[in-house]
Structures are given as structure tokens and as C-alpha cells.
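Trainee: sequence first, predicted coordinates after that:
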Amino acid sequence: MKGKVVFIGGGPGDPELLTVKAYKVLESADVIIYAGSLVNRAVLDCAREDALIYNSASMNLDEIVQVMKDETSKGKTVARVHTGDPSIYGAIGEQMEDLQELGIPFELIPGVSSLFATAAALETELTLPDVSQTVIITRPEGRTPKPSGESISSLAEHGATMCIFLGVHMIEEVVSDLRSHYPAETSAAVVQKASWPDERIVRGTLEDIAGKVKESGIEKTAMIVVGDVLGTPHVTPSKLYDRTFTHEYRKGSE
């Protein structure tokens, strides 16, 4: 009997932000391959004592897939744990493609993205009425190229809330690109290791955020958030709970 691979979103760091469904899989999995450079090892505390555990930080794609192939051929369940939700910069597409070619069944369990843990740490709503109803998720170009038209300076033209992964080590270049369209006084924040015990938050504007981040020494595992949602002193109430607003479940009053 062939086993299967279960891709799991391990959450942003806090083990209690692991979904119940993911917890149950980790609790029973025969083999666990986790992204040790980003996933909090405490997320695996629920694993069986006899489970085989691999840290993929020191493995290449061929080695990872080989473990999956060998173990599923024995009828084993392999839990592949990625940080946050694996659909965002999780590099799961190539793994799923290999598994499909090998005829190995797999499923995906979504997780809490560091993006949402960052919003929680900042105590902000990313889509405020009259401020921004769009969230752009992106990263600066590095060793992984970006399609033309997806440069940060091009995306900044929309003036939306922007959440930038994998860019804090080049904060000065990121800010320079953002300043092509966002005013200097636009609010900005950097959250390192959102939801971890050693979480850190740096707040400022595009005028000073790069200097503050440099001074803090933050160089990795951090999210950059830019937009007026961070600096709005008064929130315009939504229509959803407006007493005069009628919708399917409630009739508004005059």
C-alpha cells in the first residue's frame, strides 16, 4: 500500500497557531520533513517519539523527493512542513510536480501566514474603508527573478497596502523603489519573527524606516508593511455593521 505526502502550513512561529488539522497529521505522521531555517522546532513537539525527522534546510530538492519516494513506497505518511502558508514563497510547486510524475498522492493543509501574524502584531486591519481595499503581496528581486511589470516601483503606483517578504536585508533599495510613488510620510513598519517569543517591531515612515531598521540590526525573517492603513488616526466604519445598512441577514433601521 502506497503512503502519501501531506504538505502542511506550519504557521508563523507560535506552535499554538498550527491548525488543528495540521496538528493531527503531525501527531500521527511516520516521517516529518520540515524547513528548519524558518519553522519553529517547537511546532514538532507533538510528533511521535519514533517519527523520522528531517531538516530540509540542509537538503536539496532531489534529496527531499527521494525521502518522500522511499517512505511512501513503504506505506508511510510523510508530513512536509513549510513555514506560514506554503502557497506564498513556499517552493511547493516543484515538489508537487515531482510527486505527480512519480504517482505519489499528496494533499495540502493551509496554515497561518506570517503576513497575518504581522498584521496581528501591528494591531492593524490591512483593508480599511476609504483607505485601502487592496493588499499587494510581493518581494524584491534577488537571486529569484521577477516577471517584468512586477517591480516594487511599478506596484507602488497603486498606492495600496503593500506587504513585502524577503526584503528587509535590502531595506534601503526597497524604500527607494517605494518612494517612486508613495509620499515620504507614508507609514511603514517592519516586524521580525511575528508571533515568536522574540518578536520585534520597528515603526516609522518611508522617510526614516530604513535607518531605524539598520539601527535595530534586523536583517532577516521580517516582513515590511507599507500603507496608510498603518497611520490612520480614525477608522471609517464599514457598511457591514452600520445600523442603517440592510443586507441578507439584517434589515437596517432609519
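Mentor: Everything's here; your move.

Trainee: hey, let's count contacts and neighbours off CA atoms from now on
Mentor: OK.

Trainee: for residue 47, which non-adjacent residue is closest in space?
Mentor: residue 27 (4.7 Å; Cα to Cα, 6 or more residues apart in numbering).

Trainee: confirm that that neighbour sits in a helix.
Mentor: Yes: assessed with DSSP: H, G, I helix; E, B strand; the rest coil, residue 27 lies in a helix.

Trainee: residues contacting it?
Mentor: Contacts for residue 27 (Cα atoms under 8 Å, 6 or more residues apart in numbering) come out as 46, 47, 48.

Trainee: how about the helices in the chain?
Mentor: Assigned by DSSP state H, the chain shows helices spanning 20-28, 61-72, 93-102, 114-121, 152-156, 171-178, 209-216.

Trainee: now for the last one, which elements pack on it?
Mentor: Same thing as helix 209-216. Under the contact definition 3 or more Cα pairs under 8 Å, 6 or more residues apart in numbering; DSSP states H and E, helix 209-216 sits against helix 171-178, strand 187-192, strand 200-205.

Trainee: okay, one more to line up with it:
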Amino acid sequence: MTTETNPVIFAGAGPGDPDLITVKGQTALAGADLIIYAGSLVPEALLKWKRADAQAVNSAAMDLGDIINMIQQAHGQGQKIVRLHTGDPSLYGAIFEQMRELDRCYIPYEVIPGVTAAFAAAAAMGMEYTLPEVTQTLILTRISGRTPVPDQEDLDLLAAHHSSMAIYLSIVHVKRVQEILSRHYGEDGVCAIAYKIGHPQERIIYTTLAHLSHTVETQNIKSQALILVGDAVAVARDKGEVIASKLYDAGFTHGFREKK
């Protein structure tokens, strides 16, 4: 990335709710002359932040060359450009390939992060992924499909950690996901389906791994859903008791407080 003026801005739109975009992202949209948004996932409601005279282009039917050509032309005309991606653009956002093409064109860019669906889902569920003495690790991953994953990141290997997991882009392979997770978390393991988080159709559906694929089928869920699993999910569902952290323990001393 260069430090020249008028960079192309890659902005995270958040999970769907137009109010969950960052203030910095909102400001970028308001100042843009051209917004190229990933319309297959970014709802048009996010465009409420653009100026009336700004151009908005849905990139769902565009390939990489189309997108870069449009950016080149607009940037050459001195336009302010926002490339709007769903969630946080660094996670399954395919932005790196776009940035490399912009490097070759000597077009500067910067990235504004966004709220990814796993964190918006946790907020909707009142869940903390990292509970003291329960789990201190969250794995964000997907199952191998049309886009393969490296062998060392196979879902079966990752699930063996028994940590909190948020599984993206895998709902169409739910039977394979169920089979793998059941081996590690048990068929009675609690999981959640987080559907269209941040959209008006948002739903959180709790079930067990034994009934995961059946639940997905009966609820007619075919896309835009995360699968969340781990002990933290069960605690969130049951509003269970947990071990309190040391951070607010009156008997624990740290750099800002003496124990009582």
C-alpha cells in the first residue's frame, strides 16, 4: 500500500445492519463518488450512507478484471472510490488479490475493518466465546468445498481442540460438518445456527449436533448462516453459571487495582 492521496478504500460493511458499519466506514461512504459493493451479501440498506449523486455499482456479476478496470477508470478521473465488502474484509473477503492488482497499477488503497458475523452473532446471543477455565480459544474456519482448505486446517483436526468454533461458508455441507463435529463435541453437543445476522431476517437457532442437519433442512436454511459450536454456546443457551474472571476479582491484584 502506498501513502499517496485519494486512496481506494476497502471498507467492511459489517454483517448487514447498516448501523453496524464503523463510523470511519460510514464517513468513507458519505464521501465517495463511486461505491462498488458486493451485492450478493451486502444489503442495499448500507447505501443509505452514500450521497445522492454518488454512483453505486453491484459487483455480484463482475469478475476481478471488471472491478479493477472500473477502479482504474474512476481513479484516473480523480474520483473517491469505496470497495464495500461484507463483514470484515480481511476474512473471506478476497481483497488481497484486488490489492495486488492495484499495486501493479500504482493505485493507492487503505482498509477500514468491519464487524464480522461471528461477533455480531455472539452479541445477539449474549455469548462470550472465551470463558475462564472453559475455553480461551476461538477458531474461525470453513469446511473444504469448491474452495479447498489446507490439509493441516482440515475441520477434523481443528475440531479436536474442543475450542469455540465459528464455521463460515459451510451450511451447504452441513451433513459433513455434523459428522465431523459430532466425533469431537459429541452428538449431544450444543450448537447454534446463526442465520442472516444483522439482517431483518436474523435468527439464532439452538440445536444439538445430532439434529444439526435436520434443523438446517426443516428451517430451509441454504446460505448466509454460521455454525457455532463449543461449550460457550451451551452456556449462552442455558444462561449457565461460569467461573468469574480474575480481572474483576476483589482478591486479585493487577496494575490498576490492589486486592481487598
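Mentor: Noted; the coordinates are in hand. Quantities reported herein were computed from a predicted structural model and do not represent experimental measurements.

Trainee: and the TM-score between them?
Mentor: After superposition, the two chains reach a TM-score (TM-score structural alignment, normalised by the length of the first structure) of 0.97; 253 aligned residues with a Cα RMSD of 1.2 Å.

Trainee: which residue is nearest the middle of the second structure?
Mentor: Of all residues in the second structure, the one closest to the mean position by Cα atoms, centre = their mean is residue 116, 2.8 Å from it.

Trainee: so that residue is in contact with residue 14, correct?
Mentor: Yes: applying Cα atoms under 8 Å as the test, residue 116 of the second structure and residue 14 come out as touching, 5.9 Å apart.

Trainee: shared neighbours of these two, which are they?
Mentor: Common contact partners of residue 116 of the second structure and residue 14 (Cα under 8 Å, 6+ apart): 86, 87, 88.

Trainee: nearest to residue 4 of the second structure, of the residues you listed?
Mentor: residue 88 (23.8 Å; Cα to Cα).

Trainee: so how many other residues sit close to the closest one?
Mentor: Residue 88 of the second structure has 23 neighbours, counted by other Cα atoms under 10 Å.

Trainee: swap in residue 59 of the first structure?
Mentor: 13.

Trainee: repeat for residue 20 of the first structure
Mentor: Quick note: residue 20 of the first structure (other Cα under 10 Å) scores 10 neighbours.

Trainee: and it, what's its match in the second structure?
Mentor: In the second structure, residue 20 of the first structure lines up with residue 23, judged by TM-score structural alignment.

Trainee: ok so, going back, what do we get in the first structure for the residue nearest to the centre of the second structure?
Mentor: Residue 116 of the second structure maps onto residue 113 in the first structure, with residues paired by TM-score structural alignment.

Trainee: could you find the closest non-adjacent residue to its match?
Mentor: Nearest one to residue 113 of the first structure, counting by Cα to Cα, 6+ apart, is residue 84 at 4.0 Å.

Trainee: who touches stretch 43-59 of the second structure?
Mentor: For stretch 43-59 of the second structure, the external contacting residues (Cα under 8 Å, 6+ apart) are 13, 16-18, 26, 29-39, 67.

Trainee: could you identify the buried members of the residues you listed?
Mentor: With neighbours counted by 16 or more other Cα atoms under 10 Å, those contain buried members at 13, 16-18, 26, 29-39.

Trainee: about what we covered before: the residue nearest to residue 113 of the first structure corresponds to which position in the second structure?
Mentor: Counting by TM-score structural alignment, residue 84 of the first structure corresponds to residue 87 in the second structure.

Trainee: neighbours of its match, how many?
Mentor: For residue 87 of the second structure, using other Cα under 10 Å, the count is 28.

Trainee: so who does it touch?
Mentor: Counted by Cα under 8 Å, 6+ apart, residue 87 of the second structure has contacts 12, 13, 14, 15, 16, 114, 115, 116, 117.

Trainee: and for residue 11 of the first structure?
Mentor: Residues counted as contacts of residue 11 of the first structure (Cα under 8 Å, 6+ apart) are 17, 18, 39, 83, 84, 85, 111, 112, 113, 114.

Trainee: excluding its backbone neighbours, what's nearest the aligned residue in the second structure for it?
Mentor: Superposed on the second structure with TM-score structural alignment, residue 11 of the first structure falls opposite residue 14. Nearest non-adjacent residue to residue 14 of the second structure, counting by Cα to Cα, 6+ apart: residue 87, 3.8 Å away.

Trainee: still on that earlier bit, tabulate the helices and strands packed on helix 209-216 of the first structure (a markdown table), appending mean neighbour count and distance to residue 130 of the first structure.
Mentor: Listed next are those as a markdown table, based on neighbours: other Cα atoms under 10 Å; distance: least, Cα to Cα, whole Å:
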| stretch | mean neighbour count | distance to residue 130 of the first structure |
| --- | --- | --- |
| helix 171-178 | 20 | 21 |
| strand 187-192 | 25 | 16 |
| strand 200-205 | 18 | 20 |
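
Trainee: for residue 73 of the first structure, which of those is the nearest?
Mentor: It's strand 187-192; of those, that one is closest to residue 73 of the first structure (Cα to Cα) at 39.8 Å.

Trainee: in the second structure, point out the residues matching the closest one.
Mentor: By TM-score structural alignment, strand 187-192 of the first structure lines up with residues 190-195 in the second structure.

Trainee: average offset of that stretch relative to the first structure?
Mentor: Stretch 190-195 of the second structure: mean distance to aligned residues in the first structure after superposition is 0.6 Å, counting by mean Cα distance after the TM-score superposition for the first structure.

Trainee: how far does that stretch sit from the chain's center?
Mentor: Here the centre of stretch 190-195 of the second structure is set off from its chain's centre by 15 Å, with Cα atoms, centre = their mean, to the nearest Å.

Trainee: ok, now stretch 212-224 of the second structure?
Mentor: 19 Å.

Trainee: what's that stretch aligned against in the first structure?
Mentor: The aligned range for stretch 212-224 of the second structure is 209-221, by TM-score structural alignment.

Trainee: flag every buried residue along the matching stretch.
Mentor: Neighbour count says stretch 209-221 of the first structure has 209, 210, 212, 213, 218, 221 buried, by 16+ other Cα under 10 Å.
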